[in-house]
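Trainee: Sequence and predicted model, in that order:
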Amino acid sequence: MSADLSPSDNAKLAAAKRAVEFIEAGMRVGLGTGSTAFWMVKCLGERVREEGLNIVGVPTSSRTAAQAREEGIEIVTLDEARWLDLTIDGADEFDPEMNLIKGGGGAHLQEKIVATASDRMIVIADPSKAVDHLGTFPLPVEVIPFGREATRALIERSLREQDVWARDVTLRMSGDAPFVTDEGNHIFDLSLRRIGDPRELSLMLNQVPGVVENGLFIDICDCVIIGHGDGRAETRERGPRVLHAEADNVFADLGD
């Protein structure tokens, strides 16, 4: 299956294969979006067909939903699933604390909702995604179309107080028109080069009127699986994630 693939795709496939080994029968699984998540959905589809693996998936974009259907994976909405056992997704960057930048494909809003509604998030990536400090990859910020330029100005003003190395704010385009997310919103890509305090920046951005969500994933990822071009895969774990004081699953007391 991997003989004709590029080293980059071999690395993504290696990480995807390792990640889907964590999926067990009966699980509710968040399905990420992007070039690496594509391989994960493909590998999961193979397990469903060849092993009869009984799982349901919650896709994070219309693209992933279409692929999952083609692979024979049963999909449901997050509202139907309510809470997930596991989410597997890619990342544009991850730092030593496993904080992430996501959203290169424009799906970070749904990806963040799904990931935080999961007991565990596994990120699959190739070695190029590992960085000492986030910020080399432009940070996506999803905004509503109404008052978009006012929102841009507020973001630019707020960035003056942040520990970043650059402050360029660019509207993401699709041809001659603004890129439109699955929710009908637009995206500003923030070229910051280096983010000194990702947590503070994330909180600041989400306070700006017009901002829907940003692509910083802080304290959400539990494990990173790094695939290599020779087919190897290494796993890096971090400590337990604490989302809620009494129970991670906010629906735990409601029954199935």
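Mentor: Nice, thanks for sending it over.
Trainee: For the rest of this, base every contact and every neighbour count on C-alpha atoms.
Mentor: Fine.
Trainee: what ranges do the helices span in the stretch 1-150 of the chain?
Mentor: Taking DSSP state H, counting those that start in this stretch, the helices of the stretch 1-150 of the chain run over residues 7-20, 35-51, 62-71, 78-81, 108-116, 148-159.
Trainee: ok, structure two:
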Amino acid sequence: MASLSFISSSHLTLRAPSSIIRTRSHSVSFSIKSQSTALSQDDLKKLAAEKAVQSIKPGMVLGLGTGSTAAFAVSQIGKLLSSGSLHDIVGIPTSKRTEDQARSLGIPLATLDTHPRIDLAIDGADEVDPNLDLVKGRGGALLREKMVEAVAERFIVVADETKLVEGLGGSGLAMPVEVVKFCWEFNLVRLRDLFREFGCEAKLRVGEGGEVYVTDNSNFIVDLYFKEPLKDGVAAGREIGKFEGVVEHGLFLGMATSVIIAGKNGVEVLNK
């Protein structure tokens, strides 16, 4: 198991022991040959989403993810319901945005209060590492996504090949942390200092108009940017969660049961 050593009360170092290398085998259960015409990123996302939707059966309770890739899956579910190819399903949306889309397509909706068991959740990811661990939440829905996907019997992630990383944080893009509004800057500084060794920058998320971004849960998001990948996501998530005022983080560890990756060579399904 990876070790964690504190440098000071506000700074830690996360190290993976050199004597232990963890690997997992993944099976490829589906593939298609690449098209003669180059596919756009949206085309790839749509391919992956439509493959995931093939796993839906009548009678299922579904977790409906948030983001551009998940939107393709929700759209496909709506088409299947409309055509009569799918019936007797209930969806639990992970954001107001997804709820609005699902309602417009006639997808029956519920909440965890009435349906605490979910058969299948489908969502995108911002990063996918070789262990099928994820960074999620750049769309701002990480709290509701984690609540829904944590109770799913199966969690299928759909993504294009640009989301693949060797280690979480390795893309150099945001790893979000949802925090309460009260003393948000205090927690921003603490989060930045926690990952100082990884060259971490911490920024309060703002919208396109320069206004502070507010989540569906009326919280703020602090985005963490790493210059090098995290060596131990479990330890990182544990330490983030110790800060009072932190609501949730975007490390989704050990949750995905399958990841569908669409790329220039086709579509691959990686299973744990």
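Mentor: Structure's in. What do you need? Only a predicted model underlies this, so the values are computations on that prediction, with no experimental measurement involved.
Trainee: After superposing, what score do the chains get?
Mentor: Here the superposed chains carry a TM-score of 0.87, computed using TM-score structural alignment, normalised by the length of structure 1; 231 aligned residues with a Cα RMSD of 1.6 Å.
Trainee: coming back round to it: so for Phe179 of structure 1, which of the helices of the stretch 1-150 of structure 1 sits nearest?
Mentor: Closest approach to Phe179 of structure 1 among those is made by helix 148-159 (12.9 Å; Cα to Cα).
Trainee: What residues of that closest one count as buried?
Mentor: Neighbour-count burial for helix 148-159 of structure 1, counted by 16 or more other Cα atoms under 10 Å, picks out 148, 151-152, 154-155, 158-159.
Trainee: next helix or strand past it?
Mentor: Remark: after helix 148-159 of structure 1, the chain's next helix or strand is strand 168-171, criterion DSSP states H and E.
Trainee: Could you pull up the average distance between that next one and structure 2 after superposition?
Mentor: After superposition onto structure 2, strand 168-171 of structure 1 sits on average 0.4 Å from its aligned residues (mean Cα distance after the TM-score superposition for structure 1).
Trainee: Give me the range in structure 2 that that strand lines up against.
Mentor: Aligned using TM-score structural alignment, strand 168-171 of structure 1 spans residues 201-204 in structure 2.
Trainee: now the equivalent of Gly103 of structure 1 over in structure 2, nearest residue through space, not along the chain?
Mentor: Under the alignment (TM-score structural alignment), Gly103 of structure 1 pairs with Gly137 of structure 2. In this structure, Gly137 of structure 2 finds its nearest non-sequential neighbour in Gly250, 5.5 Å apart by Cα to Cα, 6 or more residues apart in numbering.
Trainee: before we move on, back to that, my read: the match of Gly103 of structure 1 touches Glu248, true?
Mentor: No: taking contacts as Cα atoms under 8 Å, Gly137 of structure 2 lies outside contact range of Glu248: 10.0 Å.
Trainee: With neighbour numbers in mind, choose between those two.
Mentor: Legend: neighbour count by other Cα atoms under 10 Å for Gly137 of structure 2 and Glu248, higher for Gly137 (29 against 21).
Trainee: Can you give me the neighbour number for the counterpart of Glu50 of structure 2 in structure 1?
Mentor: Taking TM-score structural alignment, Glu50 of structure 2 has Lys17 as its aligned residue in structure 1. When neighbours are counted by other Cα under 10 Å, Lys17 of structure 1 registers 21.
Trainee: quick one: Lys17 of structure 1 and Gly45 touch, right?
Mentor: No: contact between Lys17 of structure 1 and Gly45 fails when scored by Cα under 8 Å: they sit 11.2 Å apart.
Trainee: sorry, back to before: who wins for proximity to Thr235 of structure 1 among the helices of the stretch 1-150 of structure 1?
Mentor: Nearest to Thr235 of structure 1 among the helices of the stretch 1-150 of structure 1 is helix 7-20; the distance by Cα to Cα comes to 8.8 Å.
Trainee: Can you verify Glu248 of structure 2 is assigned to a helix?
Mentor: No: Glu248 of structure 2: not assigned to a helix; according to DSSP: H, G, I helix; E, B strand; the rest coil it is strand.
Trainee: Now for the buried residues of helix 148-159 of structure 1: which two are most distant?
Mentor: That would be Arg148 and Leu159, which, of those, are the farthest apart (Cα to Cα) at 16.5 Å.
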